[in-house]
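Colleague: just the structure for this:
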Amino acid sequence: MSPSDPSSSPALIAKLTMEGAAWQALLNVMGEEERALVDGEADRLAPLNASKLSQLQTLSNLARTRHDDLLAAGHTPDHAGMDAWLTRHGQPEHLTRWRQLCDMEQQARALNQRIGTLIDMRLASTRQALNVLVHAATNQNGLYDQAGQSVAANKGKPLAAA
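Modeller: Modelled structure (predicted):
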């Protein structure tokens, strides 16, 4: 597709449709990641991260192609360049698809922010639990010894002793 050629309308729609599908797939994976974090199911995160990285790579490749096409047409390889190209050559359905992509990008940014907040909360909770265990292990009346074995909480005299 050459963005300077308005006759490439079907190719542009096809590329925008592919990019939209890739954004939707990423949003789906990120939604699953958010649910796993909310539910405390950390074992689900590794496969989701692999899928998310794959989707991000796909999106990166599609965006790179779009940027190259915009540069070849004499526009900047960014949102402003795409808007300028669409104003000059695009059809209403192109602009609609482009706006949908921009909306999905904003949804992904917001979802990523929520996921980051959830990760921070889980990390703080884990650190707090570790601090309690470390403190207990280093105290005289600790719950665990340095080997991680549980110990009696009270090493004093038995109650029956005089």
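Colleague: alpha carbons only for contacts and neighbour counts from here, please
Modeller: Noted.
Colleague: residues contacting the nearest residue to Thr76 once chain neighbours are set aside?
Modeller: Nearest non-adjacent residue to Thr76, counting by C-alpha to C-alpha, 6 or more residues apart in numbering: Leu70, 6.4 Å away. For Leu70, the contacting residues are 3, 76-77, 81-82, 85, by C-alpha atoms under 8 Å, 6 or more residues apart in numbering.
Colleague: kindly report the same for Arg44.
Modeller: Contacts of Arg44 by C-alpha under 8 Å, 6+ apart are 33, 36.
Colleague: how far away is it from His94?
Modeller: Applying C-alpha to C-alpha, to the nearest Å, the value for Arg44 to His94 is 37 Å.
Colleague: go on, Ala137?
Modeller: 64 Å.
Colleague: repeat that for Gln55.
Modeller: 23 Å.
Colleague: can you list the helices and strands that the strand or helix carrying Met18 packs against?
Modeller: Secondary structure from DSSP states H and E places Met18 in helix 9-39. Helix 9-39 makes packing contacts with helix 45-72, helix 92-138 when contacts are defined by 3 or more C-alpha pairs under 8 Å, 6 or more residues apart in numbering; DSSP states H and E.
Colleague: mind listing what's buried along stretch 36-46?
Modeller: 36-37, 45 (16 or more other C-alpha atoms under 10 Å).
Colleague: any idea how far stretch 64-72 is from the chain center?
Modeller: A distance of 25 Å separates the C-alpha centroid of stretch 64-72 from that of its chain, computed with C-alpha atoms, centre = their mean, to the nearest Å.
Colleague: likewise stretch 92-111?
Modeller: For stretch 92-111, the distance to the chain centre is 17 Å (C-alpha atoms, centre = their mean).
Colleague: likewise stretch 75-94?
Modeller: 27 Å.
Colleague: I have a second one here; can you model it like the first so I can compare?
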Amino acid sequence: MSNPAQSLAQEQAALARLVEKLRQEQVLLSETASEGMTDLIGEKAAIVAEMTTLAGHRHQHLASLGYADDEGGMQQWMDEHGSDGDKAIWSALFDLAQDAKELNRLNGILIGKKLSINQSALTILQGKTNSGNFYGPDGQSSIKSVGRRLGVV
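Modeller: Sure thing, here's the model as predicted:
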């Protein structure tokens, strides 16, 4: 019987690279400036494409052996035919996937916070604050203060 687990080590290596990129992304998102983010996004996309291809081949292999072409089918094949080494890699792959999922969730929160800060800054720059513009259409201050004006008796 052929082995659908033959590329699991490659999948694990690709996922480990993705986790590293997600950690790098988190560092960039935590900094004020985000230089390098565009390159990082491209690298992540390439890794995800590689992982998709590897998983697709594994799913096709499983289907050709009569198993479901998904992770459940792979788990069934592992239970019936997987070596101890294959099972260890499969388990490590799931652990890495959980790490990637959590990093991605946290990065999403950081992105949301950056987006909110940027939106607030744009709102202020566009003069759309809740307190109104500092200057009215006549060029005079629109901020009303209590008390008397300077220079007026």
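Colleague: need the TM-score from the superposition.
Modeller: Between these two chains, after superposing, the TM-score reads 0.82 (TM-score structural alignment, normalised by the length of the second structure); 144 aligned residues with a C-alpha RMSD of 2.7 Å.
Colleague: and the helices and strands packed on helix 9-39 of the first structure as TSV, adding distance to Met30 of the first structure?
Modeller: Below are these laid out as TSV (distance: least, C-alpha to C-alpha, whole Å):
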stretch	distance to Met30 of the first structure
helix 45-72	7
helix 92-138	7
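Colleague: residue in the second structure paired with the residue nearest to Thr76 of the first structure?
Modeller: Correspondence of Leu70 of the first structure to the second structure, assessed by TM-score structural alignment: Leu62.
Colleague: mind listing what the counterpart of Leu95 of the first structure in the second structure touches?
Modeller: Taking TM-score structural alignment, Leu95 of the first structure has Lys87 as its aligned residue in the second structure. Lys87 of the second structure is in contact with Met78, counting by C-alpha under 8 Å, 6+ apart.
Colleague: ok, 10 Å please
Modeller: Lys87 of the second structure makes contacts with 5, 8, 75, 78-79, 81, 93, as judged by C-alpha atoms under 10 Å, 6 or more residues apart in numbering.
Colleague: from Gln6 of the second structure, how far out is it?
Modeller: 12 Å.
Colleague: just give me the match in the first structure for Gly36 of the second structure.
Modeller: Gly36 of the second structure maps onto Arg44 in the first structure, by TM-score structural alignment.
Colleague: what residues are up against the spatially most central residue of the first structure?
Modeller: Closest to where the C-alpha atoms of the first structure average out (C-alpha atoms, centre = their mean) is Asn112, at 4.5 Å. Applying C-alpha under 10 Å, 6+ apart, we find Asn112 of the first structure in contact with 27, 30-31, 33-34, 106, 118.
Colleague: which of the contacts of Lys87 of the second structure sits closest to Arg58 of the second structure?
Modeller: Proximity of those to Arg58 of the second structure (C-alpha to C-alpha) peaks at Ala5, which lies at 7.2 Å.
Colleague: what lines up with that closest one in the first structure?
Modeller: Aligned partner of Ala5 of the second structure by TM-score structural alignment: Leu12.
Colleague: from what I see, its match and Met82 are in contact.
Modeller: No - counting by C-alpha atoms under 10 Å, Leu12 of the first structure stays clear of Met82, with 11.5 Å between them.
Colleague: the nearest residue to Arg58 of the second structure once chain neighbours are set aside: neighbour count?
Modeller: Distance criterion C-alpha to C-alpha, 6+ apart; nearest residue to Arg58 of the second structure, sequence neighbours excluded, is Pro4 at 5.5 Å. Neighbour count for Pro4 of the second structure, taken as other C-alpha atoms under 10 Å: 22.
Colleague: quick one: residues contacting the aligned partner of Asn118 of the second structure in the first structure.
Modeller: Alignment note (TM-score structural alignment): Asn118 of the second structure maps to Thr126 of the first structure. The contact partners of Thr126 of the first structure, by C-alpha under 10 Å, 6+ apart, come to 120, 132.
Colleague: ok, the match of Gly36 of the second structure to Glu34 of the first structure distance?
Modeller: 11 Å.
Colleague: next: Ala162 of the first structure.
Modeller: 59 Å.
Colleague: more neighbours, those two?
Modeller: Glu34 (20 against 5).
Colleague: and the more buried one? What does it align with in the second structure?
Modeller: Aligned partner of Glu34 of the first structure by TM-score structural alignment: Gln26.
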